[in-house]
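In: The following comprises the amino acid sequence and a computationally predicted model.
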Amino acid sequence: MKPITTLKLISIMLVLWVTFISSVADAKVYPLEYFALREVVKNVEVSPDGKKLALIKIAGAGGNPTIEIYDTDNLQKEPFRFNSDPMEIQNFYWLSNSHILVYNRQKVRDKIEGFNQGAFEYLFALFDLEKKKFKTFKETNASVVSVLPDKQDKVILSFSPGNSKSTVDERFRPLSYYEFDLKKGTKKLLYRGKVALGQIQFDRKGNPTFARGFDITKGNYLWFVRDQEKDEWIEVFSNHEDSFETFSIWGFDPLDKNMILVTAHNGKDKVGFWSYDYKNKKFAELIYSRSDVDVTGARYHSNTWKHPGLVTAIAYATDKVHYEYLDGNEGAIYQQLDKLIPNAHRISIESRAINEQTFVISNRGPHDPGSYYLLKNGKLQLVGSQQPLFNAEDLADVKYIQYKSRDGKDIRAYITIPKGKGPFPTIVMPHGGPFVQEVVEYDEWAQMLANNGYLVIQPQYRGSLGYGLEFYKSAFIKGGEGGRKMQDDKDDGIAYLIKEGLTDPDRVALYGWSYGGYSALTAATRTPQIHQCVIAGAAVSDPLYQVNFYRDRARGAQLKEQETMWVDSVSPVKEAEKVNVPLLIIHGSIDQRVPPKHAELYIDELKKHNKSYKYVELDGADHFYNTLNYDHQLKLYQSIIDFLKNDCGPGGL
């Protein structure tokens, strides 16, 4: 597929409306209370006609999320506000110029009900802007699959059958799909999913487009395209469950209706972006690939009302997410915005009116925690920032580096560098997962630590996604490398930073959450020991206990990945006797992904072997970042900084 011919661009004259705070010579050390604030502004969207702007705001440290509605012709005018008290607003969708669908959650239990069975339930409600009234629906834990612009009173919802004990990969549990009438509060069944065809996508007219499923008899994952003319599903691709290769559909090829655009390995180490002949079930053309990293996906057209699902760019990630544009108009718009948005890093058009003249633009990067702008009539205005108390100049630089592991692998990492001159005390902060892709834009934990004088390294150790199949599989293919080579990759990053003069070898610690917490516990027993202390958050302490939660729900490659990784890797609960550095353990009291039992089991072993430790429990906190409120985050940050300063080895870190 060739790039779309660039159309004649309409000249967009942008006038910066905001005056930014001047830089200061020395970075300010901010109170931890500033970092503990939840996002002050988020989810900024314009109405379909571009006349209204809605956003979620959290005013004050303990504030409840509120939706504010502004007039886009006058952002200075007092907005209309509403909340969902006692529920908490999570998200919203413009359905029409006068109706907003609001997604809420509420804590309904004090304890979890088992693995992945948390204490929150989710509801949605319809808000009528003209009548200023809420209509709440009784359906719980439904997901909005598609809003329907041509049916403004209706949406498509999906419902999960609940906690599955199926041996089929949990991602392919069959879902039921309904067209929900928001005026009547009634729903009409569209599809009752089955394992063989259970995950369906719809376009904004309500037509089914793509689907996924699983053939239990053959052990194949399946992908389908809906033939709109024949009104039937066409199986277009299958992949055996033992394969580690991937296949994802991103949309139809706008230049050839017989083609779809996909990301896939197709026998290669790195994921590429392909044109795929779905009627003949064959790859047609490799549109884009790289030798260093995987293609991670696509960017869609910024006007989702006029061009829903239209792929306009191909994405990949190195120092940040980059895009190769297939649509010249879209590429030119983003190129202009990159030059005009202060501290531009990752810019995204979050929302665009049907008339295409009104935009909401976001930016996020090392010197911008997340800002939103309104572009209307050639005028660019700052709507708000997720963290407005920070001066951009005080935030730390982030650099993307590469170093060699001791066995010769190329390891990438992000380092967040504090102000001043090194060598610095350094925190190793491995990501969770471990089989995920991490791209560091603005990382609150890293920025908080850097603001307090610590250099932070976030190594993309073996097993991290985005760097090809061989790199991913090297974490487990010959046995579990947790606590072994995966840990070596992190330690080798410190050796590199010491050699570069950035890290003080006598002032190194490790802090991690989830798998990162597991990594902290394994680091606490290493010899020779390079860390002065470790901090383990929401840590897996007993890998066998953890894998037993989902051993009977996984098959094929995923089962091999999880069993080899967790069963064969180092088990911290069995190694507690070897702990040789000060240790801080932090856990949420209602963590559904890594239940608090992990902390209890590990602490019992520490007591048995007379090992000293500190334990901090975050009451009412789940595993996930969006469940941590202001009090949770403040307690977390205070515990970390106090421990690093006062308990991390002789004299503190």
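Out: All right, it came through fine. Keep in mind it's a predicted model, so treat the numbers as computed, not measured. Numbering: from 1, shown residues only.
In: alpha carbons only for contacts and neighbour counts from here, please
Out: Noted.
In: And the strands in the stretch 251-400 of the chain?
Out: Taking DSSP state E, counting those that start in this stretch as the test, the strands found in the stretch 251-400 of the chain are 259-264, 272-277, 282-288, 295-300, 311-317, 321-325, 346-352, 358-365, 368-376, 379-385, 397-404.
In: and if you look at the stretch 401-550 of the chain?
Out: Secondary structure of the stretch 401-550 of the chain by DSSP E, counting those that start in this stretch: the strands cover 410-417, 424-428, 455-460, 503-513, 533-537.
In: Can you list the helices and strands that the longest one packs against?
Out: Secondary-structure packing of strand 503-513 (3 or more Cα pairs under 8 Å, 6 or more residues apart in numbering; DSSP states H and E): strand 424-428, helix 485-499, helix 515-523, strand 533-537.
In: Contact partners for the residue at minimal distance from the centre of the chain?
Out: Computing the C-alpha centroid of the chain and ranking residues by Cα atoms, centre = their mean puts Glu438 first, at 8.6 Å. Applying Cα atoms under 8 Å, 6 or more residues apart in numbering to Glu438 gives the contacts 431, 460, 464-465.
In: okay, pairing it with this:
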Amino acid sequence: MAVDLIEAADPSGPRRRVPVGDFDVETLVWANERRVMMRLVIPVTAGGNTPTGRGIANRTYELRSRRVVSMDLETGETALMFGNERVRLRESLNLGYIVDYLPDDPDHVLMAAREYSGLMALHRVNVDTGRADLVERGSQLTLDWSTINGVPVMRRDISTRGSFINIFVRPDGEGRWRRAWRQPTAQVALADFFWIGAAERSGHALVAARLEGENVLAVRELNLETLEYGPPMASRPNVDVSGSLVDARGRYMAAAFYAPRLEYDFVDSDLGAHHRAMNGFFGNECNVVLADADAAHNRFIIRANGPRDAGSWYLYDKTARHFEYLGARTLLDTRRLGPAEAVQVATRDGASIEAYVTAPPGGAPGPVIALVHGGPESRDVLGWDRQAQILAAQGWWVVQPQFRGSGGYGLGFASQGWKRWGDRMQEDVEDALARVIRDRGLDAARVGIMGTSYGGYAALMGAVRRPDLYKAAISICGLGDLGEALAYERRDDESADGFVYNYWVSRIGDPRTDAAAIASASPRLRAAEIACPVLLVHGVNDRIVQVHQSRRMNEALRAAGKPVEYVEVPDAGHADWEDDVEKGLMERYVALFSRAFA
């Protein structure tokens, strides 16, 4: 592996190549004018004695460690952050987390590492020597910090069993930490609160927050002393803010929204005009991410991704209005990739939802697959989707419905799916399929459904509800029994007030008053109604959806005499397996649909 250094003033000129050895480089950031910092991914073999059904077995498995190396570009001298401190290495596989690049202190960065005691600690690390000095200690539950001018003012701690996250703040970096927010880990993908950066006013931070009684997530100031929130600084009707753009000095530049592709609301309106022009450069087919900016906000590193672009990088010069191609994540033949578009779907009860439709290359009518996202309070975006493109490459159409209950469209939209698992949320998937089949002239006799997490549940429930529609269903880490899932959440909820359990009761239903509806919406209890072949996949170590959900679903289908395949992925959690495992699984998904559509 090597790193190419490109002169920003002459990007088409000769590149300087710096070898880094047999490691993958995950990120590359300037520490100062002379040193560059590289986060390396290093394979590590771990293992030990593991109990089995027949005794004790010695097992080994591969993990990934992360380390940061700084390199002096003039001398070639390197320094390993944290050096060879074996105590920290023993407790922290990830020694690659840089919290703050400290733009006013070019010789140091702030980094987090877990110490021998298990405590997460924040350190000031010298980029020339790698030596680390303690700034402060968190707890064994601390995940990370956020800082203003190098001072930690916000901290995230996970609960003991990992079911929720506490967010603490303090105004001066020295006072008592106070809880400002709490959210279930299930909601982290589209959280109701996240850090953005420093506000212009002292003692304030910029955050994205959805306050009580509000529909959308908006950018606003948070007073770190009083915990009071200011009015929205950036928001849109019925669309949540999805992220932000902050420069290397922590200055807020824009709020990000997906509508359905990436758009920014810039503080500097002139940048908005440039971003619209950038979208035009990519044919209005890509999400154009401003990944980095120089201090003058004149040169930008652009990362583009779209249905037919797995990720490409460019340097954009604002003054010259010029793009310079830098490289691509994966070089794929665009002729083998399918275009995608957003369509509006009128539901059977008069509502309107969005769906993303990926056509096979050439666009010939054929079979169609519903690819349902997880969450359920998550969403798809109109961008690169590996699963959708693999399915489309087989000549199949792919529909990704943003059913009511999805996140990202405001709380009002999400709440329309609460306690409607198994009916309204499934109906929206069916209505999106019906619209696309009708408008594109697709084969209504060859329809499949698949998804991960909630999407896996939706695949199973779809097979229960519509044996006439679906010819195959694939559930990846999906729920089969909602009542059992609620019982598990109740047993596992470590919060004093039942915070996590009550969250799921509000979304799925209350076993005391909604028992019949919960049972009716549980595919395991209705396995006999499924007619199509089913493939179940689950990671053995899944802590989000327990593996017994798929195991018991498999047992129920077999007991009912239904065609089912079950795959357990060892040493894996919630669909977090490696790419080689995913490749093998995708081959099985394609094989199942091919047989069903034959």
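Out: Received, thanks. As the structure is a computational prediction, the values presented were derived from the model and not from experiment.
In: Got a TM-score for the two of them?
Out: After superposition, the two chains reach a TM-score (TM-score structural alignment, normalised by the length of the second structure) of 0.78; 551 aligned residues with a Cα RMSD of 4.2 Å.
In: May I ask which two of the contacts of Glu438 of the first structure are separated the most?
Out: Pairwise distances across those peak at 11.4 Å for His431 and Leu465 (criterion: Cα to Cα).
In: Dump the strands of the stretch 401-550 of the first structure to CSV, plus distance to Gln199 of the first structure.
Out: CSV is the format used below for those (distance: least, Cα to Cα, whole Å):
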stretch, distance to Gln199 of the first structure
strand 410-417, 35
strand 424-428, 39
strand 455-460, 31
strand 503-513, 31
strand 533-537, 34
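In: So for Val547 of the first structure, which of the ones you listed sits nearest?
Out: Among those, the nearest to Val547 of the first structure by Cα to Cα is strand 503-513 (17.3 Å).
In: Mean distance between that closest one and the second structure after superposition?
Out: Once fitted to the second structure, strand 503-513 of the first structure is off its aligned match by 1.5 Å on average (mean Cα distance after the TM-score superposition for the first structure).
In: thought Ile449 of the second structure was touching Ile369?
Out: Yes: because the distance of 5.3 Å satisfies Cα atoms under 8 Å, Ile449 of the second structure is recorded as touching Ile369.
In: Alignment lookup: Asp410 of the first structure to the second structure.
Out: Using TM-score structural alignment, the partner of Asp410 of the first structure in the second structure is Ser352.
In: if I pick that match, what's in contact with it?
Out: For Ser352 of the second structure, the residues meeting the contact criterion (Cα under 8 Å, 6+ apart) are 344-346.
In: Quick check: nearest residue in space to the aligned partner of Tyr252 of the second structure in the first structure, chain neighbours excluded?
Out: Taking TM-score structural alignment, the alignment pairs Tyr252 of the second structure with Val311 from the first structure. Leaving aside its sequence neighbours, Val311 of the first structure sits nearest to Tyr300 (Cα to Cα, 6 or more residues apart in numbering; 4.5 Å).
In: same question, Arg16 of the second structure
Out: Of all residues beyond its chain neighbours, the one nearest Arg16 of the second structure is Leu5 (5.0 Å), with distances taken as Cα to Cα, 6+ apart.
In: where's the one you found relative to Asp24 of the second structure, distance?
Out: Noted for Leu5 of the second structure: a distance of 16 Å to Asp24 of the second structure, by Cα to Cα, to the nearest Å.
In: again, but for Gln344 of the second structure
Out: In this structure, Gln344 of the second structure and Asp24 of the second structure are 42 Å apart, going by Cα to Cα.
In: ditto for Ala46 of the second structure
Out: Separation of Ala46 of the second structure from Asp24 of the second structure (Cα to Cα): 19 Å.
In: Pro43 of the second structure now?
Out: Distance from Pro43 of the second structure to Asp24 of the second structure, counting by Cα to Cα: 10 Å.
In: Name the residue in the two with the higher neighbour count.
Out: Remark: of Pro43 of the second structure and Asp24, Asp24 carries more neighbours, 16 against 13, as counted by other Cα atoms under 10 Å.
In: I'd guessed the more buried one sits against Arg64; true?
Out: No: judged on Cα under 8 Å, Asp24 of the second structure makes no contact with Arg64 at a distance of 10.5 Å.
In: Residues that sit against both of the two, list them.
Out: Common neighbours of Asp24 of the second structure and Arg64 (criterion: Cα under 8 Å, 6+ apart): 41-42.
In: and the residue mapped onto Leu455 of the first structure from the second structure, what does it touch?
Out: Following TM-score structural alignment, the counterpart assigned to Leu455 of the first structure within the second structure is Trp397. Taking Cα under 8 Å, 6+ apart as the criterion, Trp397 of the second structure is in contact with 357-360, 365-369, 391.
In: Which residue ranges of the first structure form helices?
Out: Taking DSSP state H as the test, the helices found in the first structure are 32-36, 328-340, 444-451, 469-473, 485-499, 515-523, 543-547, 556-568, 572-575, 597-608, 630-646.
In: between those helices, which gets nearest to Thr186 of the first structure?
Out: helix 630-646 (37.6 Å).
In: could you say what helices and strands the closest one packs with?
Out: Partner elements for helix 630-646 of the first structure (3+ Cα pairs under 8 Å, 6+ apart): helix 32-36, strand 614-618.
In: buried set for the last one?
Out: If I follow you right, that is strand 614-618 of the first structure. By neighbour count, with 16 or more other Cα atoms under 10 Å as the criterion, the buried positions of strand 614-618 of the first structure are 617-618.
In: By how much does it deviate from the second structure on average?
Out: Averaged out, strand 614-618 of the first structure is 4.5 Å away (mean Cα distance after the TM-score superposition for the first structure).
In: how big is the angle separating that strand from helix 597-608?
Out: An angle of 160 degrees separates the directions of strand 614-618 of the first structure and helix 597-608 when computed by axes from the mean of the first three to the mean of the last three Cα atoms, to 10 degrees.
In: What is the distance between strand 614-618 of the first structure and the centre of its chain?
Out: For strand 614-618 of the first structure, the distance from its own C-alpha centre to the chain's C-alpha centre is 26 Å (Cα atoms, centre = their mean, to the nearest Å).
In: Identify the residues contacting it?
Out: Judged by Cα under 8 Å, 6+ apart, the contacts made with strand 614-618 of the first structure from elsewhere in the structure are 583-589, 632, 635-636, 639.
In: who wins for most neighbours among those?
Out: Ranked by the number of neighbours (other Cα under 10 Å), the contacts of strand 614-618 of the first structure place His587 first, at 29 neighbours.
In: Which residue ranges of the stretch 1-150 of the second structure form strands?
Out: Counting by DSSP E, counting those that start in this stretch, residue ranges of the strands within the stretch 1-150 of the second structure are 2-5, 16-19, 24-30, 35-52, 55-72, 78-80, 94-95, 97-100, 108-114, 120-126, 132-137, 142-148.
In: Redo the ones you listed as CSV? Include distance to Phe281 of the second structure.
Out: Rendered in CSV, the data for those read as follows (distance: least, Cα to Cα, whole Å):
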stretch, distance to Phe281 of the second structure
strand 2-5, 25
strand 16-19, 28
strand 24-30, 26
strand 35-52, 31
strand 55-72, 35
strand 78-80, 39
strand 94-95, 38
strand 97-100, 33
strand 108-114, 36
strand 120-126, 41
strand 132-137, 45
strand 142-148, 35
